[in-house]
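**Q** sequence below, structure please.
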Amino acid sequence: MTPERYAKIMRVLAQRQPTLSVLMDEVNKPHNFSAVLRTCDAVGVLRAHAVPPKSGSLPTYEATSGSAHKWVEVQTHKEIVGAVRQLQAAGFQVLATHLSEQSMDYRQPDYTRPTAVLLGAEKWGVSDEAARAADHNIVIPMLGMVQSLNVSVAAATILFEAQRQRLTAGMYAQPQLEAAELARLAFEWSYPELAPLYRERGERYPAMDAAGQIVRGDEL
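**A** Predicted coordinates for the structure are as follows:
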């Protein structure tokens, strides 16, 4: 671990937004799934959520993600409405990308609130049941012949609006993570090969100094 690498890790973690997320419902194309994660990393999403495709496993595509899967945790859920309810119970507003009579322009919601953007599968989109369970339905205005965007493009469009609002509100100017979680993630990102060994042994992570070097005898 070099001091420069550690400084970058700490700079990125200091801007992570634990109250901004996406919920992907059976997004099954690896390049789309990975591109969404890449955008999540770019705007500071800490944790994404996903209901796996019916195949039972999450798609991955290293070339598209740009290794973003290393920096954005993905929490899986068994079914979409339950996932929506779980996020709402945690204080998130869930915004479903879905065209309905109640849909609003994607720029209208307040993204400085805890927010999860619900994205549907490529072929079917967000189900009517999930759209009803969401707090709001949002749409990206389309002026051409095509009625919808690729799911990863839609995710990027919406998430960068969320980033714009949060930058304006100063939410990237100070850490949003609790100190203990920030320290935990700093070790896991800095020493991805060592962290699993400590977890397997049930041991606490060692502390690190300002240059990212392990301090023997001290624990987080």
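**Q** all contacts plus neighbour counts: C-alpha atoms, from now on.
**A** Fine.
**Q** distance from the longest helix seen in the chain to the middle of the chain?
**A** For the chain, the helix with the greatest residue count under DSSP state H is helix 151-168. Distance of helix 151-168 from the chain centroid (CA atoms, centre = their mean, to the nearest Å) equals 12 Å.
**Q** here's the other one to compare against:
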Amino acid sequence: MSPERFARINQMLDNRQPDLTLCLDQVHKTNNIAAVIRSADAVGVHQIHAVWPDIEMRVSGNTASGSQQWVKTIKHYHIDEAAAGFKAEGMQIIATNFSDEAVDFRDIDYTRPTAIILGHEKDGVSPEAIALADKQVIIPMVGMVQSLNVSVAAGLLLFEAERQRRAAGLYGSRKLDEAYCQTLLFEQGHPIYAKACRRKGIPYPHLDDQGQIVADKDWWDRMRAPVPETT
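**A** Model (predicted):
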């Protein structure tokens, strides 16, 4: 791994916000999902959630521009499952919804642990998700239309959250588990060795503070040994 790539990945890890996430409530267009993931990566979201009854989801690689390898998508069959996880992590649940109860999206305190629910391209956030939300928000508009594309809405909310969090000094200090960081650094910095480890059932090695592999002779011997043929 080059020093430049090692430094870039570490910088990304130092700015990840594990207590800020999105939940896509039956959003089904692949280009929208990919665009949301791209915005999530841009503001340091560690992982997003997606609710879809048949659990089958595909991401448009061109639209995501590779962001899907940095932002994990957790899939759920039902919104109750996702919401229970958010509540267990102490997150406030914010749902986008055009209603009398909704407040301006900029009036929310996003420095708190937060999960933002965005809805289906046609029907919006489901009634079940709205019932589980702590607050509802709208994006004020002065034109003839009342809603934005879901990926555009996601971008606006995320960058407002990023603005508030940066002002509060929440970026720049690592909050992710070190074991996770080591795994990501190895897989993205040494992809050929990582693939060989998975194929041969070899544990990932530790990386030093320069991103280089730290392993004993036994590990290297196992790495160099041919994969046993199966019959």
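**Q** quick one: TM-score?
**A** Here the TM-score for the pair of chains, by TM-score structural alignment, normalised by the length of the first structure, is 0.92; 218 aligned residues with a CA RMSD of 1.9 Å.
**Q** which of the three states applies to the residue nearest the centre of the first structure?
**A** By CA atoms, centre = their mean, the first structure has its centre lying nearest to residue 48, at 3.4 Å. Classification of residue 48 of the first structure by DSSP: H, G, I helix; E, B strand; the rest coil places it in strand.
**Q** thought it was touching residue 77?
**A** No. Using CA atoms under 8 Å, residue 48 of the first structure is not in contact with residue 77, being 10.9 Å away.
**Q** so the helix or strand that the longest helix of the first structure is followed by corresponds to what in the second structure?
**A** The first helix or strand that comes after helix 151-168 of the first structure along the chain, using DSSP states H and E, is helix 179-190. Mapped onto the second structure using TM-score structural alignment, helix 179-190 of the first structure covers residues 178-189.
**Q** what's the mean distance for that stretch versus the first structure?
**A** Superposing on the first structure and averaging over aligned pairs (mean CA distance after the TM-score superposition for the first structure), stretch 178-189 of the second structure comes out at 2.5 Å.
**Q** how about that stretch: buried residues?
**A** Within stretch 178-189 of the second structure, the residues scored as buried using 16 or more other CA atoms under 10 Å are 181, 182, 183, 184, 185, 186, 188, 189.
**Q** before we move on, back to that, compared with the second structure, how much does the longest helix of the first structure deviate?
**A** Mean deviation for helix 151-168 of the first structure: 0.2 Å (mean CA distance after the TM-score superposition for the first structure).
**Q** I'd like to know which elements that helix is packed against.
**A** helix 30-43, strand 115-119 (3 or more CA pairs under 8 Å, 6 or more residues apart in numbering; DSSP states H and E).
**Q** from residue 176 of the first structure, how far off is the closest residue to residue 16 of the first structure other than its chain neighbours?
**A** Spatial nearest neighbour of residue 16 of the first structure, excluding adjacent residues (CA to CA, 6 or more residues apart in numbering): residue 44 at 4.5 Å. Taking CA to CA, to the nearest Å as the criterion, residue 44 of the first structure is separated from residue 176 of the first structure by 10 Å.
**Q** which one's more surrounded, the two?
**A** More neighbours surround residue 44 than the other of residue 44 of the first structure and residue 176, with 23 against 16 (other CA atoms under 10 Å).
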